[in-house]
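1. 3D, please:
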Amino acid sequence: MSFENNEDRRPNTKPLHFLLVPLLAQGHMIPMVDLARLLAARGNLVTFATTPINLARIQPIVERAAAAAASTLQIRFIELSFCVADAGLPDGCENIDLLPSMDLLFPFLNSLHLLREPLEAHLQAPDPFQWPRPACLISDNIQNWTIDFARALDIPRLIFQGPSCFFLLCDLLINRHVVELEAAMAAASGGPVILPGLTRPIRISKHELMLTLRSDPGWFKFIETMKELEDTSEGILINSFVELESWYIERYHEEIGKPIWPVGPLSLYNKEEDAKAVRGRVSSIDNKFLLQWMDGKEPGSLASGALHTIRWSRLWRLATG
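-> As a prediction, the model looks like this:
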């Protein structure tokens, strides 16, 4: 496991070519663009692959990266055709938040393999810049087609995880101990119980177990797909940093037995205020109202709900981007 965060650009070494394939969701693509800039800033070559609609949606970020690339960074953004009609999806549904109904979520996730053929065609086409073949593929843990794709290229495949390591560890333990947790919660008359596997006690409630979604066969398949992607990867990149959650990073490393590289917080790579302003969609909640709401709460009351997002689990994290 490496926690090194070296700012050197390795000018005397041969540049590596990283191929980034993010999930088609805003909350995944935006930090992956930041990751692309971070890799390129260290003298590497980066290809960022997505679809036309998604590239248009992050155009302000792409333009900033392209401006930097003109002087120092070497990043290419490529468009992959995504025939959503072949997956039975409405026209234009190239992003999770563009789906008209969450009933289409699993069909959408199961259609992501359609990106493989156009990506292969791009890599096989003559390259006017004569970049070397990719030396490493980085994707989300949803793109299951990248397993065979990376094997065909004979290159390592890394997974990029956007949430905190606290979330990742708790999510892993909840899925591993779900039967035990359900029994303990029944014995406690539905009250909160301690999550096993942590030396620091974390209590979870019935909401965190996501009983309804776990009864869906599609949910089981979804969990198994993510597990396979993680099990067959060479390591994990997380959008966090050691000083924030060193204990959880160590425990997560012990649980998955793979190298972990904390590369975050990637949002801080955008040091200019106007650069941060163009990231993602405009919030539907006024910042002043939000701060006033937080100021009106009892001290410590917001921290007590730190595990609240676990109840949406990975599925709703994907849906909301």
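
2. for the rest of this, base every contact and every neighbour count on C-alpha atoms.
-> Will do.

3. what about the helices in this structure?
-> Along the chain, counting by DSSP state H, helices occupy 26-40, 52-57, 59-71, 105-110, 116-124, 146-153, 165-176, 178-187, 211-214, 217-231, 242-256, 273-277, 287-295, 313-320.

4. of those helices, flag the one that's most buried.
-> Mean neighbour count, computed with mean count of other C-alpha atoms under 10 Å, is highest for helix 26-40 among the helices of the chain, reaching a mean of 22.

5. coming back round to it: okay, the helices of the chain in TSV with distance to G197 next?
-> Putting the helices of the chain into TSV (distance: least, C-alpha to C-alpha, whole Å) gives the following:
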stretch	distance to G197
helix 26-40	28
helix 52-57	39
helix 59-71	40
helix 105-110	30
helix 116-124	38
helix 146-153	29
helix 165-176	7
helix 178-187	12
helix 211-214	20
helix 217-231	18
helix 242-256	9
helix 273-277	37
helix 287-295	32
helix 313-320	18
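
6. out of those, nearest to P132?
-> helix 116-124 (10.2 Å; C-alpha to C-alpha).

7. which ones are touching the residue lying closest to A184 once chain neighbours are set aside?
-> Nearest residue to A184, sequence neighbours excluded (C-alpha to C-alpha, 6 or more residues apart in numbering): V193, at 6.8 Å. By C-alpha atoms under 8 Å, 6 or more residues apart in numbering, V193 lies in contact with L181, A184, M185, R203, I204, S205.

8. cool, P22 as well?
-> P22 touches H28, M29, M32, A49, T50, I138, S139, D140, counting by C-alpha under 8 Å, 6+ apart.

9. of all the residues you listed, which comes closest to R279?
-> M29 (10.4 Å).

10. just checking, that closest one touches L23?
-> Yes: the pair M29 / L23 is scored as a contact, 6.6 Å apart, by C-alpha atoms under 8 Å.

11. quick one: the residue nearest to A184 from W316, how far?
-> V193 sits 23 Å away from W316, going by C-alpha to C-alpha, to the nearest Å.

12. same check on N12?
-> 44 Å.

13. do P259 as well
-> For P259, the distance to W316 - C-alpha to C-alpha - is 27 Å.

14. and what of L181?
-> 21 Å.

15. returning to that earlier point: now the contacts of V193 as CSV including distance to T146?
-> Formatted as CSV, the contacts of V193 follow (distance: C-alpha to C-alpha, whole Å):
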residue, distance to T146
L181, 33
A184, 38
M185, 38
R203, 36
I204, 34
S205, 35
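
16. next, the structure of the following sequence, for comparison with the previous one:
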Amino acid sequence: MERMNKPSKLGRRLLLFPAPFHGHLYPMLHLATLLHSKGFSITIIQTPYNPINPTHFPHFIFRSFYNSLLESYSKSPPPDSFAVLSVMNNSCSEPFRDCLSQILHEAEAAAAADKDPIAALIADPMWKFAGSVATSFSLPRLVLRTGSMSTLLLYCSLPSIREKGYLPPQDNRLDELLPDLPPFKVRDLPLEFTHDLLEALVQETKTSQGIICNTFEELEDSSIARVHQFLPIPIFPIGPMYKHSPTSAVSIWEQDQTSIAWLNTQAPKSVLYVSFGSVAAMSKAEFLDLAWGLLESMVPFLWVVRPGLIQGSEANDSMPEGYLEMVGERGYIVKWAPQIEVLSHPAVGGFWTHNGWNSTLESICEGVPMLCQPIFADQDMNARLVSDGWRIGLKMEKALKREDIAREIRKLMLEEEGAQTRSRITTLKEKATLCLQEGGSSNKAIKSLTSYLLSF
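-> Got it, this is the predicted structure:
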């Protein structure tokens, strides 16, 4: 299908195609909100898995395509995210093509009436067929990088890492620094069964017309420059993206606002916020060690215990007998919290996190030092950046017992090492604030992105 001729007016429509995971949906919705504020019309293409409720976003158009297996996963969760990824990339290409064809056909008629011609597709590079489908329609495509640029640099370097003999990792080399990739160590390398997916992600990014990334230059300037050497296409570091839109605008799960009322009763910088995101899960034994470690630390805590946090059981049924009575007023437990409001609350002095990129970036931008407990995917790499690169958090070793956990909590919240991480992250917070102001790096990148999208 040929691209339609563009009317003379500036109005443009953008098609956004997020991967259906909460950590990928959030930044795509923030991007949609930002670009809508710049005058673009927005159409979001989604699947039956983790669908966004269109009534929450009346200013966007939503289009869906059907996939029976993803539909079944939406009712009965799959064993892991990679099962969903496999289905996504093995069976969604043709439904996506049909959906896109229909949207473009309708757009041709709209263009004839001088209504919002389609400028480009912005897709998550986890969709490894989006590039070839867009090319077949002569539709410009950009990708949204929802993780850090430092981890993307590592993914770009995987062939070189393999040639240098670091793969597969050897036990006696796990603590070696990866050459030219500090602060990453051999033990931080992604699991080998994910490498095909990651190399496809790099290829999908490389063949795009640009990378929109949820970071800012002052945080990752070196990694951004080095990624550009691998992928010589325009890069737009416009983060932190959540700062561009109201928090409530992209809330997908119901948030327990009573957590804020409880925080209002706590002393400044005294509370440890504990949350491991929307996907990560742990064993029952790990959960119990975590619970007892929080209790024995004697530090006030706000703990998100969502359904699915414990592998194979409901979290609310897994608390030790009498635990809530022992915790008393010193702790508060919710199923889901308004995370930005929590992190920005004056009572919060630390964040025990799985180090998903969204949580890591939010913690940086709100100036809250981290206790890092990565669980899967890019979280080990993010935790290494936090602990050894920027030195704004403490990395927990795996399989710590309750007394070790209590000690690490006190170290972050009460001791000198924690105070130093708080000082360093306060400096980064100031840089994150400045980058969004007029003349700041992200402010300039947003203007460049807007102009670039209008050029198509």
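
17. the residue nearest to A184 of the first structure matches what in the second structure?
-> Matched by TM-score structural alignment, V193 of the first structure corresponds to E176 in the second structure.

18. for R173 of the second structure, grab the count of nearby residues.
-> 13 (other C-alpha atoms under 10 Å).

19. isn't it up against L167?
-> No: R173 of the second structure lies out of contact with L167 (C-alpha under 8 Å); the separation is 10.5 Å.

20. A32 of the second structure matches what in the first structure?
-> Under TM-score structural alignment, A32 of the second structure pairs with A36 in the first structure.

21. who touches its match in this structure?
-> A36 of the first structure neighbours (C-alpha under 8 Å, 6+ apart): L20, V46, T47, F48, I75.

22. how does it look with 7 Å?
-> V46 (C-alpha atoms under 7 Å, 6 or more residues apart in numbering).

23. now do L201 of the second structure
-> So L201 of the second structure contacts P125, M126, K128 (C-alpha under 7 Å, 6+ apart).

24. now with 6 Å, please.
-> P125, M126 (C-alpha atoms under 6 Å, 6 or more residues apart in numbering).

25. which of the contacts of V193 of the first structure does the second structure keep?
-> Contacts conserved in the second structure for the contacts of V193 of the first structure, using both residues aligned by TM-score structural alignment, their matches' C-alpha atoms under 8 Å: I204, S205.

26. distance of P265 of the first structure from A186 of the first structure?
-> Counting by C-alpha to C-alpha, the gap from P265 of the first structure to A186 of the first structure is 39 Å.

27. that should have said A40 of the first structure, apologies.
-> 52 Å.

28. cool, D34 of the first structure as well?
-> 44 Å.

29. go on, R214 of the first structure?
-> Counting by C-alpha to C-alpha, the gap from R214 of the first structure to A186 of the first structure is 17 Å.

30. can you check N110 of the first structure too?
-> 35 Å.

31. so what touches stretch 205-219 of the first structure?
-> So stretch 205-219 of the first structure is contacted by P192, I310, R311 (C-alpha under 6 Å, 6+ apart).

32. out of those residues, which is nearest to L237 of the first structure?
-> Looking across the contacts of stretch 205-219 of the first structure and measuring by C-alpha to C-alpha, the closest to L237 of the first structure is I310, at 20.2 Å.

33. quick one: contacts for the counterpart of R76 of the first structure in the second structure?
-> In the second structure, the residue equivalent to R76 of the first structure is I61, according to TM-score structural alignment. By C-alpha under 6 Å, 6+ apart, the contact set of I61 of the second structure is T43.

34. tell me how many other residues surround S164 of the first structure.
-> 18.

35. in this structure P15 of the first structure contacts A41, no?
-> No: contact criterion C-alpha atoms under 6 Å: P15 of the first structure and A41 do not qualify, at 11.0 Å.

36. what about stretch 21-36 of the second structure, distance to the chain center?
-> 10 Å (C-alpha atoms, centre = their mean, to the nearest Å).

37. and S72 of the second structure, how far from G23 of the second structure?
-> 21 Å.

38. V327 of the second structure too?
-> 31 Å.

39. again with G393 of the second structure
-> Distance from G393 of the second structure to G23 of the second structure, by C-alpha to C-alpha: 21 Å.

40. same question for L434 of the second structure.
-> Taking C-alpha to C-alpha, one finds L434 of the second structure at 25 Å from G23 of the second structure.

41. residue in the first structure paired with I44 of the second structure?
-> Looks like I44 of the second structure aligns to F48 there (TM-score structural alignment).

42. from K258 of the first structure, how far off is that match?
-> 25 Å.

43. how about L244 of the first structure?
-> 20 Å.

44. now do the contacts for W312 of the first structure.
-> W312 of the first structure sits in contact with no residue, where contact means C-alpha under 6 Å, 6+ apart.

45. could you rerun that using 10 Å?
-> H207, E208, L209, M210, L213, L318, A319, T320 (C-alpha atoms under 10 Å, 6 or more residues apart in numbering).

46. what's the answer for L19 of the first structure, then?
-> Taking C-alpha under 10 Å, 6+ apart, one finds 36, 45-49, 76, 133-139, 157 in contact with L19 of the first structure.

47. just the closest of those residues to C83 of the first structure, please.
-> Closest approach to C83 of the first structure among the contacts of L19 of the first structure (C-alpha to C-alpha): A49, at 15.3 Å.

48. so the closest one sits against F82, correct?
-> No: in this structure A49 of the first structure lies outside contact range of F82 using C-alpha atoms under 10 Å: 11.6 Å.

49. overlap in contacts, the two.
-> L115.

50. all strands for the second structure, in order.
-> Along the second structure, counting by DSSP state E, strands occupy 13-17, 41-46, 61-64, 118-123, 141-145, 211-213, 235-237, 271-275, 301-304, 331-334, 348-353, 370-372, 393-395.
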